[in-house]
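**Student:** turn this into a structure:
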Amino acid sequence: MSEEDVKTIPLLPLRGLLVFPTMVLHLDVGRERSVHALEKAMLDEHFIFLTAQKDATVEEPDEDDIYHMGTVAQVKQMLKLPNGTIRVLVEGLKRAKIEKIIDKGTYYSVIVKTFEDDNTKDLEKEALIRTMLDFFHQYIKISKKISAETFATVQDIEEPGRLADLIASHLPLKIKEKQAILETIDVKERMNRIITILNNEKEVLQLEKKIGQRVKRSMERTQKEYFLREQMKAIQKELGEKEGKTGEVENLKKKLKEAKMPKHVYETALKELDRYEKIPNTSAESAVIRNYIDWLIALPWSKSTTDDLNIQRAERILNEDHYGLEKVKERVLEYLAVQKLTNSMKGPILCLVGPPGVGKTSLARSIARSLKRKFVRISLGGVRDESEIRGHRRTYVGAMPGRIIQGMKKAGTINPVFLLDEIDKMSSDFRGDPSAALLEVLDPEQNKNFSDHYIEEPYDLSKVMFIATANDLSTIPIPLRDRMEIISIAGYTEIEKLHIAKDYLIIKQIEEHGLKKSQLQIRDDAIMAIIRYYTREAGVRELERKIASICRKTARIITSEEKKRVIVTEKKLEEFLGKKLYRYGQKESNDQIGVATGLAYTVFGGDTLQIEVAPVPGKGKLVLTGKLGDVMKESAQAAFSYVRSISEKLGIEKDFHEKYDIHIHVPEGAVPKDGPSAGITIATALVSALSGKPVRREVGMTGEITLRGRVLPIGGLKEKTLSAHRAGLTKIIFPKENEKDLDDIPESVKNSLTFVPVSHMDEVLQHAIAGEFNED
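**Tutor:** Okay, here's the model as predicted:
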């Protein structure tokens, strides 16, 4: 490019606009200095210097606010508009650079040096022209903002510099980028710069096109779904139907609101409902979410029953449903009394422990009735999977909440009486320990926020009254036992069983077998005979079965023989129940040598054991039979050693252990037996067998023995006493330290028995051995 003469011409700063050489365009001029500059140009040769402002917001630019490289242009036409603005038509001529700015007062004049493009051609320029035109053509095809006619005009230009400027004027570039092209004097460099810009713009446009197509597809799909949903709504509205998913979701929202669940649970449910609405019905996850929402709706979150805190009414109901069980009834009435005073007490956690058939489960149902609460029962017998308590996670196929949450759904209120039946029958394996999972359920400090794996939201169990039942306390883990209030229920006495049969069992069985009260009468002597000769149990379950058997036979008699009334007496009992199964009482018909009656405690209540001792010729070997446990074997060893140590005092041969083998047997041989309370019974039988003096048949005994003859305390005195009473014994020998337990024994039993507290074996022998027994 060559330089021309220096010129002095007026300056016109442009805002947001840049003019290339050879460009023809209209400009609107309104600033006072600019207007004066135009007027000066029109008076001279119509030349004016056009340059861009660096900052378009500057109203009165000075030397630093404008670019010094611009374009010398010729004013072709000027027109004054009604609003005072002047519209001019200008044509860019040459590049020019400001040498000096002269302030004329009303306008700026500049001394500029102009530049001429070097349009001589060579192979490199030809290649650059072709590349530039090819890129510009591609750009026009992608952009579609520039007409095809523009390209036709452009490709006819032969001067490389002019071609580059014209293409640059059509590109959507910022003022800074256009200024950089304007300031590029060298034509080759200018063409290279434009080729780079065109290539970048082409890539950007291609990317924009891809994004646009993707957005368009997404919008089309969304619009289609929206349109179809609206159509479905309109159709359902016209038909008056709400069967579609929209109506279903609306119905679920309404139910969620009515459930009155905590805020955080409600928000979780709404999120899941939103997911459910968007997922197709054919998706497997749709059914999982729907099931989860149904569970949240079905669970009671705030609904509760009002406790009936009438103490007298509750006491009457408990007495109506159960005979005896004074301790349990007293505990429930205490709870009601405290609740009436505080109205804020947490639900107690009671554990009723006792043999089968004593009414543990039915008692829990009566407690619910007395409180006017809902009653729900779950059986834990055989449960060995932790998820039975805590539920399964929703990721598993067929996942469900645990039994606790299922029970709450069944109850329908947040404060039911919840029975955990057979809590001692749980076990653990590789699937977890369900008893450990129950720790949270049965802890009043933790169960306010019980966490079920399926529900995943905290659930409040603090208002639930939990009642557990068990046969054997020893099989319940200690941490679980620590969380419960243990209430022991021993077996019933014969008198209690008689009352239970008359007041509850017979009435119930007559009704269940379709009979009328007038059609069947079972006399008291017959009931007592059933208790003594046809049952042997701590509870009344077998007694109820025998009464049911009588009812069945009565129904047959009434329907086949057309009798109107059947009366069952003791004499007629064999016609209904067959031969007697048991001999009333276990005491011997006369005093026996080497046989002593012991009292035992089992999970089924108390029982009596006949311990037999037989010395046979031998060498002092101690033989134990009867499937005895380790503790009982050790009791036998201790008793044997004690008798050996005082054999001389008792008048027994000193060297008996060298002449005889001692065989100790406890019938029944197939029944396992163990426990630390048979010591004095074995010792008494040993002394009787070795001394030849009989043991009193009416005496039953319980207590552990030491090598020095001390009698140690035992457990289960009440149950053992009841078994002795059932067996017809009249005297009970028991450890002196157990005297405090006599308060638990019913008065009717205490009045028919003689209790002998002992602290040493000497006292036991004095009361147990028949005839006069003096120690030598």
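**Student:** rest of the way, CA atoms for contacts and neighbours
**Tutor:** OK.
**Student:** element containing residue 87?
**Tutor:** In this assignment (DSSP states H and E), residue 87 forms part of strand 86-103.
**Student:** got it, and residue 635?
**Tutor:** With DSSP H and E as the criterion, the answer for residue 635 is helix 630-645.
**Student:** residues of the helix or strand following that helix that come out buried?
**Tutor:** Using DSSP H and E, the helix or strand that follows helix 630-645 in sequence is helix 656-659. Within helix 656-659, the residues scored as buried using 16 or more other CA atoms under 10 Å are 656-657.
**Student:** now for the host helix or strand of residue 134, which elements pack on it?
**Tutor:** In this assignment (DSSP H and E), residue 134 forms part of helix 123-143. Applying 3 or more CA pairs under 8 Å, 6 or more residues apart in numbering; DSSP states H and E, one finds that helix 123-143 contacts helix 148-154, helix 160-170, helix 187-239.
**Student:** any buried residues in the second one, and which?
**Tutor:** Applying a neighbour-count criterion of 16+ other CA under 10 Å, the buried positions in helix 160-170 are 160-169.
**Student:** of the residues you listed, closest to residue 234?
**Tutor:** residue 169 (54.3 Å; CA to CA).
**Student:** relative to residue 109, how far out is residue 432?
**Tutor:** Distance from residue 432 to residue 109, counting by CA to CA, to the nearest Å: 95 Å.
**Student:** do the same with residue 564
**Tutor:** Taking CA to CA, one finds residue 564 at 139 Å from residue 109.
**Student:** second chain to compare with the first, below:
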Amino acid sequence: MPKLEFPVLPLRGILVFPYMLIHLDVGRERSMAAIEDAMLKDKQVLLLAQKEIEIDNPTPDDLYTVGTIVEIKQLLRLPGGTLRVLVEGITRGQVDEFIEEEPFFKARVIRMTNDDNLTREIETMCRSLHHQFEEYARLSKRISPETIGSVLAVKEPGRMADLVASHLNLKIEDKQAVLEAMNISDRLEKITELIMREIEILELERRIGLRVRKQMEKAQKEYYLREQMKAIQKELGDKDEKQAEIEEYKEKVNKGNLTEEAREKALKEIDRLDKMPVSSSEGTVVRTYLDWILALPWNKTSRDKADLIRAERILDEDHYGLKKVKERIIEFLSIRKLTSKMKSPILCLVGPPGVGKTSLAKSIARALDRKFVRMSLGGVRDEAEIRGHRRTYIGALPGRVIQGIRQAGTRNPVFLFDEIDKMTSDLRGDPASALLEVLDPEQNNTFTDHYLELPFDLSKVLFIMTANSMDTIPRPLLDRMEVIQLSGYTEEEKVNIAVEHLVNKQMKGHGLKDNQVSIDPSAVRKIVRGYTRESGVRNMERQIANLLRKVAVKVVKNEWKPQTIMPEDVEKLLGASRFQHQAAAHKPEIGAATGLAYTEVGGEVLMIEVTPLVGKGVLTLTGKLGDIMKESAQAGWTFVRSHASELGIRDDFYDKIDLHIHVPEGAVPKDGPSAGITMATAMASALAKRAVRQDVAMTGEITLRGNVLPIGGLKEKALAAHRAGLKKVIVPKDNRKDLEEIPQEVRKELEFILVERMEEVLNVALLPVSESVQYLRDVPVYSEFSELEMVDEAGNHNPQERPL
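**Tutor:** Okay, here's the model as predicted:
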């Protein structure tokens, strides 16, 4: 076959067959150069389709090798620099090789000719193609009758196949396959296969369209009939429509699991609704009321999972420590396993913020496999929040107790009243009083909401309250609850909570992996001691998150090597320690005693200093002390005066000496009944010049007669003494029962001395005079005081007078 050279024009998304007449818009520089070259010669160009239409600058590999040689019939230059050309397909052309790529594609092309020899097989295939093209045109409805006639009028088999292919909605790949079929028989077979596939698709689309049309006609018919029915019912006075609604409500009431009283009330309201006009606004109120009655779980309960081992495992997974409350839940489950008639307890978890009261209630619900509902009482001051509004009010709704029961879907959920100590009252009523019925096991089986006006059984609900303090909870309400005290976590408990729970949680939250960083327990202890001062673990979790944020920044900057964070690394990442815990004294001191105090953040060591001065018996108190501590100081001062002779103090010392009592950290408010014996000991030490042992701490209140009264918070105080390195702790004898709460490891290292009288305290805490002399010189004020003391009122020096 002859080989000729032609400019090549790449086409995107279009393919031209021989004998086709088509307009092409040319905008690429290479393509326009090919057109310009062809116009200077024989006006013939080879059109090749691109394999990928997204390519703007194709290479020879991006083009098909078989295309159509066309003749340019017309050229028109458009605004913007583009060309519009009218071309007519002449014949097929196959690229033998590309000669040039710049400034346009130029190729050596083999010119193909059609072999239109008619055989019986080809004639049969042509007739079949005629019928199929007519069927395709009938289904697609996009081909005009004139086009159908012109295609069927073509007698040459090859030309007819090309014309049919040009009118089919085919992909470029399929059209290219037809173009590349040089043999007439192959071309006819290929186009027959393609047109049959298209006919099948069109037939499927037609069937789907018919189905959709039928459905639409059915919907329109139903809509029309409904509208007719509405018009008829309207003419009949709406009786039938209302009756359908009434019947629906009655059916729900009969099928619903309602109590007998609720069923009777619902049927009565349905009768009222039946007698009301449709336009009545009260009808909406009745419908809402009926919806609430039908939505409540009157007799629906969830089944408790009385697996004690599973419950213990869940509680231990979620919380470290908290032995008392866990024991109470296990007891409840044990009794539930023996009998189902037991009434649910009303628990009140009292403790400082951050110790896990709310999350513990969620864990209880998970352990029991019950639904969980939470209601925050902080700032609630309207009684209607608990009991609901009367239905006579616009927008009336049941109280939040009934709303919570509906939300749970069962009548025995775990219901948490959060922050019960934060409730207030005003002219709208006292919500605390409304809670009396809810939380009373003897009467909450008939709790009546103002909206429902029906008794609802709340006796199966496990109510849990949380509070930071019992002081603001009304006594009648407190009397109905079983109070479980949650003291602050010990240092050891905080470390364990962090190691077992918080560190892993924060590591995942910050996208850090175990092979990148880990935190040693000693580093956690450093964070607890130096960067937090709280009863709970919230701030500790924040500090751990702060630490891991610093690590994350270094990891992103590639400045971090995988390592375990040790105590010395904590200060580098978090800065200097924010808190310093008081440590035990290194040696005995005169006029300084170590006390123990209970604060919101746990136990603290409290140093009390007393200095005697020349004066007239004035007692000065500094250190921002509260009224209780001031009264304790007065009681201690009176005790020392009344026992001056036994302590070796001159009887008239109070005429010549002032005492200044100071508690360091003067900006921190201090109050409580725990410092009485400590102040008395410090005053006795200062006046009798007997040093206080450095390894002894004490706590307890004193009376004028010297009796030692019990105190609270012994566990936290003992932990503070242990943390400060003290060895002995003096505690009131009546606090013997509280020693069991102190961790075993702390009890092993501390000696607890139980006392009833102040004399016992002084015998343990004060060193003898003979052993205290060496410490007297360490305090300059005493030497000055001794010299001043030897001057009588007339100003004469009297060395024989015995110093105090």
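**Student:** ok, back up a step: what about the helix holding residue 635 of the first structure, distance to the chain center?
**Tutor:** A distance of 54 Å separates the centroid of the chain from that of helix 630-645 of the first structure, by CA atoms, centre = their mean, to the nearest Å.
**Student:** cool, stretch 194-202 of the second structure as well?
**Tutor:** Worked out by CA atoms, centre = their mean, stretch 194-202 of the second structure lies 56 Å from the chain centre.
**Student:** give me the buried positions along that stretch.
**Tutor:** So for stretch 194-202 of the second structure, counting by 16+ other CA under 10 Å, buried means 194-196, 198-199, 202.
**Student:** which of those residues fall within helices?
**Tutor:** Using DSSP state H, the members of these that fall in helices are 194-196, 198-199, 202.
**Student:** OK, contacts around the alignment partner in the first structure of residue 358 of the second structure?
**Tutor:** Structural alignment (TM-score structural alignment) places residue 358 of the second structure against residue 361 in the first structure. When contacts are counted by CA atoms under 8 Å, 6 or more residues apart in numbering, residue 361 of the first structure touches 419, 421, 469.
**Student:** among residue 432 and residue 109 of the first structure, which residue is more densely surrounded?
**Tutor:** Of the pair residue 432 of the first structure and residue 109, residue 109 is the one with more neighbours under other CA atoms under 10 Å, namely 22 against 15.
**Student:** host element of that one?
**Tutor:** strand 108-116.
**Student:** elements contacting that strand?
**Tutor:** Partner elements for strand 108-116 of the first structure (3+ CA pairs under 8 Å, 6+ apart): strand 2-14, helix 32-43, strand 86-103.
**Student:** report the aligned residue range of the second structure for the helix holding residue 635 of the first structure.
**Tutor:** The aligned range for helix 630-645 of the first structure is 627-642, by TM-score structural alignment.
**Student:** list the buried residues of that stretch.
**Tutor:** 628-630, 632-641.
**Student:** re earlier: for the strand holding residue 109 of the first structure, give me every contacting residue.
**Tutor:** For strand 108-116 of the first structure, the external contacting residues (CA under 8 Å, 6+ apart) are 1-12, 33, 37, 49, 72, 94-103, 185.
**Student:** now it, how far from the centre of its chain.
**Tutor:** 85 Å.
**Student:** in the second structure, what range does that strand match?
**Tutor:** Counting by TM-score structural alignment, strand 108-116 of the first structure corresponds to no residue in the second structure.
**Student:** between that strand and strand 86-103, how big is the angle?
**Tutor:** Between strand 108-116 of the first structure and strand 86-103, the angle comes out at 100 degrees (axes from the mean of the first three to the mean of the last three CA atoms, to 10 degrees).
**Student:** can you give me the buried ones in strand 108-116 of the first structure?
**Tutor:** 108-115.
**Student:** thinking again about what came up before, how about the strand holding residue 87 of the first structure: buried residues?
**Tutor:** For strand 86-103 of the first structure, the neighbour count (16+ other CA under 10 Å) marks 86-98, 101 as buried.
**Student:** mind listing the strands for the stretch 351-500 of the first structure?
**Tutor:** 375-379, 417-421, 465-470, 485-488 (DSSP state E, counting those that start in this stretch).
**Student:** turn these into CSV, columns for distance to residue 553 of the first structure and mean neighbour count.
**Tutor:** Below are these laid out as CSV (distance: least, CA to CA, whole Å; neighbours: other CA atoms under 10 Å):
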stretch, distance to residue 553 of the first structure, mean neighbour count
strand 375-379, 33, 20
strand 417-421, 33, 24
strand 465-470, 34, 25
strand 485-488, 37, 16
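**Student:** now render these as CSV, adding distance to residue 716 of the first structure.
**Tutor:** Listed next are these as CSV, based on distance: least, CA to CA, whole Å:
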stretch, distance to residue 716 of the first structure
strand 375-379, 26
strand 417-421, 22
strand 465-470, 16
strand 485-488, 10
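**Student:** and those strands: which comes nearest residue 328 of the first structure?
**Tutor:** The nearest among these, by CA to CA, is strand 485-488 at 6.8 Å.
**Student:** what span of the second structure lines up against the closest one?
**Tutor:** The aligned range for strand 485-488 of the first structure is 482-485, by TM-score structural alignment.
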